[in-house]
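Undergrad: predicted coordinates and the sequence they were generated for:
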Amino acid sequence: MATPHRRAGALLAAILALSGVLLVPSPAWAGDIYVQLSPSTVEAGYLVGIRASCSENTMPATVESAAFGTVTAQPQDGLLTAAALVPEGTDAGTFRVKLNCPDGRNGSTMLNVVAAGRPQRGPATGFGGSAGPDAGDLLLVGGITVTLLGAVLGLVALRRRAATVPSGPARGRHAP
């Protein structure tokens, strides 16, 4: 049977081993190489922001893609940053974006380019869009007609009421 001292020693050894594993830096914090795009889906003719990281972010690196060519990412606040213009004539599709670090290492991501163009009309999602082109005029005329009809009926009802109420002395009272 294990004594309390042996249990405590085994527990202490396990805690030290676990803390040693947890204190070793992970690759994400140890100079991971990556490239990020903002936005990752862009319309042809617009800019895309690039944020990247190499082993050392003190020297410029190049970023290349068939979508925008080659740009140089400059060191800024501990990262590499750049902006690239996707030309208007770029076909819609998915393009690889490759980061080339000065030490020969690289990273990549994907850029989605959508065709340039503006919709002529918004989607028919209700709130009048699905009612058709003439429904708005019909509803407006119908609303005004109902309102006027209500006003006329209200005036007729007031006139009738005024005609049926006697205008003389109050009922039930007799003059002395």
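TA: In hand now; what should we look at?
Undergrad: only C-alpha atoms for contact and neighbour calcs from this point on.
TA: OK.
Undergrad: which stretches in this structure count as helices?
TA: 4-23, 135-164 (DSSP state H).
Undergrad: now render those helices as TSV, adding mean neighbour count.
TA: Compiled in TSV, those are given as follows (neighbours: other C-alpha atoms under 10 Å):
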stretch	mean neighbour count
helix 4-23	11
helix 135-164	11
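Undergrad: among these, which is nearest A124?
TA: When the helices of the chain are compared by C-alpha to C-alpha, helix 135-164 sits nearest A124, at 13.7 Å.
Undergrad: tell me what the closest one is packed against?
TA: The helices and strands touching helix 135-164, judged by 3 or more C-alpha pairs under 8 Å, 6 or more residues apart in numbering; DSSP states H and E, number zero.
Undergrad: in this protein, which spans are strands?
TA: Remark: strands assigned in the chain by DSSP state E are 34-38, 41-43, 47-53, 61-65, 69-76, 79-85, 93-100, 106-114.
Undergrad: dropping in the other structure now:
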Amino acid sequence: MVSVTRGTALLIAAAACAAPLLGAAPALAGPPAVAPRPAVLPVAEPAPGPPEGQQQPPADLIFVEVTPSTVEAGYLVGLRASCRDNSVPAIVVSDAFGRVQVQPQRGLLTASPMVSERTRPGNYRVKLECPSGQTASTMLQVVKAVRPSRGPATGFGGTAGSGFGKFLVPVGLALTVAGAVVGVAAARRPRTVRR
């Protein structure tokens, strides 16, 4: 068994606090050294096309994408499209969300339409119409909205059942009021002094 005295514990704590300071570089007096600045700084010309990390689709690639491809009615979908000239807007048409203009953004054509809440579940064609006459299409699946009936029985709420749960708050409130009444009555009762 190891016995540690108060002095030893204090010495260990001081060593733990001082260790990072002893390994630090010494501070030097005086102003920090400044590297000389060049008289003229070179200016980088921005490269044409999409920003770094983005690849521009080939000029002859014409496509339309819907994200997500499966959605409930009333939710937004993302559209990405490409025509021969992505610097001018194009039109995307679908019975799920109607007629939408896709706008140039980072070398592609994009939009975020909402699927109409009245859209029935099923598969819907999404068609891109480029200004130069080319077309492309894909499919969008609209599914029925699923509403969960109740959560999983993983803890108190699911395992408690439906027996007396609805009575807990009213009974607790009634017991609290009854306790307050008994407490007030006991406090007002005259006290007798014993000799």
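TA: Arrived safely. Fair warning: this is a prediction, and the values are worked out from it, not measured in the lab.
Undergrad: picking up where we left off before, put together CSV for the helices of the first structure, with distance to G89 of the first structure on each row.
TA: Listed next are those as CSV, based on distance: least, C-alpha to C-alpha, whole Å:
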stretch, distance to G89 of the first structure
helix 4-23, 50
helix 135-164, 40
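Undergrad: hang on, the earlier thing: export the strands of the first structure to JSON lines and append columns for mean neighbour count and distance to G122 of the first structure.
TA: Converted to JSON lines, these look like this (neighbours: other C-alpha atoms under 10 Å; distance: least, C-alpha to C-alpha, whole Å):
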{"stretch": "strand 34-38", "mean neighbour count": "18", "distance to G122 of the first structure": "26"}
{"stretch": "strand 41-43", "mean neighbour count": "18", "distance to G122 of the first structure": "18"}
{"stretch": "strand 47-53", "mean neighbour count": "20", "distance to G122 of the first structure": "25"}
{"stretch": "strand 61-65", "mean neighbour count": "21", "distance to G122 of the first structure": "33"}
{"stretch": "strand 69-76", "mean neighbour count": "17", "distance to G122 of the first structure": "34"}
{"stretch": "strand 79-85", "mean neighbour count": "19", "distance to G122 of the first structure": "27"}
{"stretch": "strand 93-100", "mean neighbour count": "18", "distance to G122 of the first structure": "24"}
{"stretch": "strand 106-114", "mean neighbour count": "18", "distance to G122 of the first structure": "18"}
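Undergrad: can you lay out these as a markdown table showing distance to V152 of the first structure?
TA: Listed next are those as a markdown table, based on distance: least, C-alpha to C-alpha, whole Å:
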| stretch | distance to V152 of the first structure |
| --- | --- |
| strand 34-38 | 62 |
| strand 41-43 | 57 |
| strand 47-53 | 62 |
| strand 61-65 | 72 |
| strand 69-76 | 73 |
| strand 79-85 | 65 |
| strand 93-100 | 64 |
| strand 106-114 | 58 |
